[in-house]
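A.B. asks: I would like to see how this sequence folds:
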Amino acid sequence: MSKQRRNRILSAVLSAALVLSLSTTALAAETGEVHLTIIGTSDTHGNVWGYSYEDMKESTGDGLARVATYVNEVRAENPNTILVDAGDTIQGTIMTDDLYAKDTADHPVPAALNYMQYDAWVLGNHEFNFGVDNLNAIVDQAEMPVLAANVKNADGSYLTGAGYTIVERGGVKVAIIGVTTPNIPRWDGTKQGVADLTFEAMADAVSDCIDEIGSNADVIMVSAHAGLGAEYSTDGADAAQTILDQCPEVDVLQLGHTHTTYINNDGAIPVGETKNNAGEVIRYDLTLNSSKEITAATVETVSMKGVEPDQGLRNVPAIQNAQTKTVSFIQDNVLGHAAADFQPVNEINGLPEGRLQDTAVIDLIGTVQLENSGADVTAVALFKDTSDLKQGDLNYGNLFDIYKFPNVLYTVKVTGAEMKAYMEWAAACWNQWQPGDMNISFNPDKPGYLHDHFIGLNYEVNLSKPAGQRIENVTFQGKPLSDTQELTLCVNDYRFTGLKNEGIISGEKLWESSASVRDMLLVYLGQHDPLEPTVDNNWKITGVDLQKNNPQRAAYIEQINSGKLAVPYNKSINLNEANNVVVNGHLFSAASAVSSGLGDTTFFRLRDLAAAFQGTEAAFNVDWNGSVVLTRGGTYTGSTLPDRTEGSAITYATPTVLVDGKPVEISALYIEGNYYVSADTINTLLGTQATEQNGVLTLTVDLASDAGNGNAG
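C.D. replies: Below you'll find the model as predicted:
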C-alpha cells in the first residue's frame, strides 16, 4: 500500500518478463511469489441468461452465463482469483425492469452473482431507478458485500452497510473499495428514498476508506462506477482520474458507466473498463513477491464471443424460473398488430432516418404521452437508432425495443424562452453542416438518448448554424411561440431532473404518472388494433444541401452500404474534399488524373497512396535515387504534397521501380514531377487487391502487426 509501489512496479518490468516466461506454479514454490487474477464485470444491465428479449432469441456472445464459464476456467487455472462487479446490474431487460422491479422476491440477478461467487458488487446509478426500498430488497438477497463508499444515509452510515471489503487469496489481502457516480440525484433524485441520501465525491470517499484500512491490506483495488474523465463536475467529483490523482495508494482501478472498452497498461497502475451487456470482462493479472510487493501488473479485456453458457447458472431455480416467466410473458401476450413498419428505410446504412426526420415511432410515443398527461408539448428520444415496430404481431419485446427505460412522466410549466432553450439543447445532438457535406452526422458528445424530438410544436432546425442558434420558426397551435408564453411540458422523470440541474427549466413538477411510459403504450396498443403508422411531419431540418443528385455521393453511399466504407456517423463526408481513397473503410485524399487514352482509368499519385496506406500491411515508403525506390513495409517519410494544378500536363511513362531492390517496370502518368499509378499497378507493386470504381480506389488489408497496439477508449 506504499505510495512508492508504482515506481517498484515500473522498476520490476524486466524481472516480470522473466517471471511470466516460467511456470507460475514452480516459480511460486521457489520464490514465494503470488499471482493474483482479478476479473471485473460492469454494466451487465440485467443480462443474466444471454438472451435478446426484443428478438426472442439466444444471444451469441454476452450474458452472465457466459461470464460464469470463463470465470470457472480462470479459477481452475489460478485459485487466487477475485471477481468484482462495478454496477448497473439489476436494470436493463424486460426480466429485470418489467417483472422483477415490481416483485423483487427470488430476484435472478443476485441469484446469478451468488452462484458465481462474486467477492464484491458495487452499486451503479441504475441500481436506483426503482427507488431505495426496491434496491435494499434486492441487495438483501446478495451473499457478497455490496459496496458504495460515497453513498451515505442521513446518519452518515453506508447505504449498503459497507464501503469496502478485504478478501484474501494466496496469503495476500486485497482491499476492494467501491464507489459510484455522485450524479445519481441528477437522474433519480425524485425516486423513493434518493433525496434522503448523500452522494460524496468519489476520491474523498476512497481516501477515507484507505485511512480506515490502514495496514490491513497488501493491495488496494478501487471499483468505480464512473468513467475516467468528468461527466458533469468541474472539481472532478465524478471523475475516476481524480482518484488516481489524490489516492496514490491505489494499485488497481476498475471503471464503469460509460459502456466503453478502455485499457491502460502504460501508467503505474492498470486501469480498465468493459462495454455493457456482459459481452466482455476486464482481467487484471498481478504478481507479488515474497514481501507482498507488486512486481508486475497488467490489464486486458476478454470477449465472451464463442464462450458457451454455464448451464449450472441457468439451472439455478430463481434464474430458470425468471427466464421461463419472461419468455412466457412475451410470447403469450400478443398486444396488437402493426399495419406497416414504423421507421423509414435508412438511405445510408448506419445513419438512422429516425434521427433525421419525423417518424411514426416518435409520433406514437409522443401521442401517448400527450394523451396521458394533458400537456401542451412533450419530448421523445429514440433511445436506440434501430428501434422500430415492424409490420405484424406486436408483443412486449417490441414495446421494450422502442422504449427501453422504466420511465414515468412529469409535467412542468415552462415559458416560451425555456422551451426554445430546451430545443436548442436537444439540437446540439447534430454536427453543424458544412458546404459539401453529403450527409448529416451526429455529435459524439451528445448520444442518442439525449436527442429529443418535440410533439405539439412545429419547428425547423437549421443545421448550417452552430449549436445554440439552430431552432427557427417555432409555432404553437399555428401561431409563433413568444418567449413569455406559458406552456405545460411533459417529459420523463429522467429528463426532468436533468433539465432542472442544467438550469434549462425552472418550474416544479406539477404531475407524475402512476404508470410507466411502457405501460401507457401497452394500453394504447390495446385500444388501437391494428396500429397505423402516422407521421405529422411537425419538424424538419433546413440549411443543408446534401447534393442528392451528385453521382459522387451515390458512389460513396454504395461503398458505405456494401460495407467497404465506414459509416460517417460522427463526421460527414464532404464532397468538396478529394476523398477518393478508401483504406479499411476510412477516407483519404490523393491527387488523381484520368487518361482517356488508357481506357478512362483513374491514376493516383504514388506518394499520396504511401501516406494513405500507413499503419497497414500495405504500408510502403517511396523515394527517389535516380529512379523510383519503393520499400514495402516502410514508413513513409515524405512531406504532404500540394494539390495537383488544374490543367497541368500529363505524360504517359513506363518507369522502372526498384521494389525492395528488385526492378519492376510499370505503366504510369507523369505529372508535375510525380508518378501517378492505377489500382492494377499498385497491386503489382504491393501484392494487394485494390480496386477502382468511379474514380475511388478501395483497399481492404490487415493492419500492420504493430498498428493495433495502444489503448482503446
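
A.B. asks: CA atoms for contacts and neighbours, from now on please.
C.D. replies: OK.

A.B. asks: dump the residue contacts of the nearest residue to E472 once chain neighbours are set aside.
C.D. replies: Spatially, and ignoring its direct neighbours in sequence, E472 is nearest to E460 (5.1 Å; C-alpha to C-alpha, 6 or more residues apart in numbering). With contact set as C-alpha atoms under 8 Å, 6 or more residues apart in numbering, E460 has these partners: R470, I471, E472, N473, V474, W539, K540, I541, T542.

A.B. asks: and the closest residue to the second one other than its chain neighbours, how many residues sit next to it?
C.D. replies: Leaving aside its sequence neighbours, I471 sits nearest to V461 (C-alpha to C-alpha, 6+ apart; 4.9 Å). Other residues lying near V461 total 21 when counted by other C-alpha atoms under 10 Å.

A.B. asks: Please report how far V461 lies from S513.
C.D. replies: Separation of V461 from S513 (C-alpha to C-alpha, to the nearest Å) stands at 31 Å.

A.B. asks: likewise V250?
C.D. replies: Here the criterion is C-alpha to C-alpha. By it, V250 lies 45 Å from S513.

A.B. asks: again with T484
C.D. replies: 27 Å.

A.B. asks: Those two: who's more crowded?
C.D. replies: Counted by other C-alpha under 10 Å, T484 and S513 do not tie: S513 has more neighbours, with 17 against 11.

A.B. asks: I have a second one here; can you model it like the first so I can compare?
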Amino acid sequence: MKKMKIYYTSDVHGYLYPTDYLSDDVQAMGLMQAIDAFDKDDNTLVIDGGDIFQGSPFINYYQNQKRSDNGIAKVMNAGGYDVITLGNHDFNYGFSFLKENLAQLNAKVTAVNVLDEAGKQLFPAQIKTLANGLKIGLIGAVTDYVNIWEKPENISDIQIMPVFPAMKQELERLKSQVDFVIGIYHGGFESDLETGERLSETGENVGYELLESLDFDLLLTGHQHATIEGRYVHGTYTLQPPNMARKYFDITVAFDQDLKPKITSELKTPGTTQSAELKAELDGLQAEVNTYLDRPIVHLDQAVAAQSHLDLAQTSNAILALTAHVQRQATGADISIVSMNNNTLFLPNDVKVRDILRNYPFDNTLFHVKLTGAQLRQNIEKTAEYFALENQQLVINPKWLIPKTEHYNYDFYYGLTYTIDVSKPVGSRVTKVSYQGKTLLDDQVLTVALNNYRAVGGGEYNTYKQAEVIQDTGLTIQDLMITYLEKTGQLAVDEPLDFNINY
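C.D. replies: Predicted structure coming up:
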C-alpha cells in the first residue's frame, strides 16, 4: 500500500504572525505557526490555494511600497511549499510586481486559465513524482472574476480565461499520465454541497460545477473563506480552509494495490509558536509594521461604541459617516456610498492607525461615477436583500452569511433619503427615495463617490458596470480617513443620511 500526505492552506492574505493586528493578543493563527507543525517527507506535498500577497496590514504595508522583501517567500520556502495557485487579490499590485514576488518562491505556480497576450499558459499544470513512485497531477486556476474586479492596468498584458473549460482541458490531457489528480481552485461553491441547491447565479464560484462534471480525485478550494470539512461530492473529495491561516488541512491519501485512493483529512489549528530562526529573520519586518500601526492619529472625547451588524445596518454610525464624508470631500460628488465590513466597528478614545484599518480593512481606492435615479433604486434594492424576517423579527438574510459572510456588501447611501420595507418581496422593498427633499426621478443623474470594488460591480451590484466613470482618483480611502482625522482632530462630520428600515 502506498500513501501520500498533503498539507493545504489557502487565503492566508499575508498573515504570517499569530496576530490579526487588531489587538496585541497572541492568537492561534498565522502561516509561520502553521508550517511549524508540518511534518514533510518525500511523499508529502505542501500546497496553497492563493491570496497570499494581499490582505493583512503586514503585507499591504510592504506591497504598497513595492517591496518584495516582505517575508512571504521566506515563510513559504521554510514550509516546503511545492505548488501554489494564484488568488484574485494576488493581482492587486500589478502583474509585473506579482511576478517579482513569485520569483522568490521555491514552489511551482499553476494557474492554467492565466495566459499571456498570445494565448500561451503562463502557469501550466504540474506533475510531481513522489519517492514511492506515485505520479501526482496538479491543476490550478483562479476565479475569472479577476477580470471584473481588477484594475485594467494590472492585468493589461495577460488574459484570465473561464475556469471550467481551462481545468477540463488540462484534466483530460493529464489524467492518463498520472496516478492521482488534484485541482487547486481559487474559488468556492455556487451550490449547497449537501443538497445541490443553487446559491448564486454568478460565475464567480464554479466549484460545484467542477465536482459535478469533472473527475478530479481531490479538489482543493478557497476564496470564500468558508470552513468546509473534507467530504466526497459526486465522487471527488473536496474541502476548504478558512482565511488568515487560522486553520490548515492535513490530508492523507492511501492507495490500495490497484492504486485506488482513499482520502481522509483533518482540519487543524496552528499553535502560537514558530521557528526561532525564521522568527528572527522576520521580526525586523514585523517591528516596522507595528511602529506604523501604533502611530497616534487623534484623541476623541467620545469613543464610538461597538454594535452588532444587524443593529448597525439599521442606524449607521460616526465611522461610516466619516468614510462617506472623506469620499464626498475628495470628489465633490452629490452622494457617497459606504459599506459595512465583516469586522465589528468601534473606535477607542485614543485612535491609532491600526484602529482605522480595523474599521476600514480594505485598501480600496476611490471612484467618482454617474448614476441615474433608476440605477440607484436598483442598488438600494440589492442592499435591501441583506434583511429577512423570522417569526416577524428582523434578521440577517442567511444567504449573506452562508457560504461566505458578506456584511461588506451592505451599503449606506449618504445624501439620499430612503425607506426599505422588509415585509415586501425582494426586488420591491424600496418604497421611497428622495434627494434634497424631492423624489428622485428615474432619469435624474447624480454623481456618486464609492470604492473601486463596488464601482466595478463587486458584490453582484451589476448596475455599476453600466455607470459612467468620471474619475478613478487613485486615492486610498484608508489614507483619506487618516489624513482627515489628523488635520481636523475630530470625528464629527456633517454628512446627511436619512433612512428607515421598516418591517
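
A.B. asks: Quick check: TM-score for this pair?
C.D. replies: In this superposition the chains share a TM-score of 0.91, using TM-score structural alignment, normalised by the length of the second structure; 490 aligned residues with a C-alpha RMSD of 2.4 Å.

A.B. asks: circling back: include neighbour count when you put the contacts of E460 of the first structure into CSV, please.
C.D. replies: Shown next, in CSV, are the contacts of E460 of the first structure (neighbours: other C-alpha atoms under 10 Å):
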residue, neighbour count
R470, 22
I471, 23
E472, 14
N473, 12
V474, 20
W539, 18
K540, 13
I541, 17
T542, 16
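
A.B. asks: Is it possible to get CSV of the residues you listed that adds distance to I9 of the first structure and secondary structure?
C.D. replies: Shown next, in CSV, are the contacts of E460 of the first structure (distance: C-alpha to C-alpha, whole Å; DSSP: H, G, I helix; E, B strand; the rest coil):
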residue, distance to I9 of the first structure, secondary structure
R470, 52, coil
I471, 54, strand
E472, 58, strand
N473, 62, strand
V474, 61, strand
W539, 58, strand
K540, 57, strand
I541, 55, strand
T542, 57, strand
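
A.B. asks: Pick the one among these closest to D204 of the first structure.
C.D. replies: R470 (40.8 Å; C-alpha to C-alpha).

A.B. asks: isn't the closest one right next to Y459, touching?
C.D. replies: No - judged on C-alpha atoms under 8 Å, R470 of the first structure makes no contact with Y459 at a distance of 10.2 Å.

A.B. asks: on that earlier part again, give me the aligned partner of the residue nearest to E472 of the first structure over in the second structure.
C.D. replies: Counting by TM-score structural alignment, E460 of the first structure lines up with T419 in the second structure.

A.B. asks: And I138 of the first structure, by the same measure?
C.D. replies: Looks like I138 of the first structure aligns to N101 there (TM-score structural alignment).

A.B. asks: and if you look at D388 of the first structure?
C.D. replies: Alignment note (TM-score structural alignment): D388 of the first structure maps to F346 of the second structure.

A.B. asks: just A593 of the first structure next, same as before
C.D. replies: Under the pairing rule here (TM-score structural alignment), A593 of the first structure has no equivalent within the second structure.

A.B. asks: what helix or strand is A593 of the first structure on?
C.D. replies: Assessed by DSSP states H and E, A593 of the first structure sits inside strand 592-595.

A.B. asks: The following helix or strand past that strand packs against which elements?
C.D. replies: Once the chain leaves strand 592-595 of the first structure, the next helix or strand it forms, by DSSP H and E, is strand 601-605. Applying 3 or more C-alpha pairs under 8 Å, 6 or more residues apart in numbering; DSSP states H and E, one finds that strand 601-605 of the first structure contacts strand 592-595, strand 674-677.

A.B. asks: was I right about E424 of the first structure contacting A467?
C.D. replies: Yes - in this structure, E424 of the first structure is within contact of A467 by C-alpha under 8 Å, at 7.0 Å.

A.B. asks: So what touches the lengthiest helix in the second structure?
C.D. replies: Secondary structure of the second structure per DSSP state H: the longest helix is helix 276-293. Helix 276-293 of the second structure is contacted by residues P57, F58, Y61, N70, G71, K74, V75, A78, K352, V353, R354 when judged by C-alpha under 8 Å, 6+ apart.
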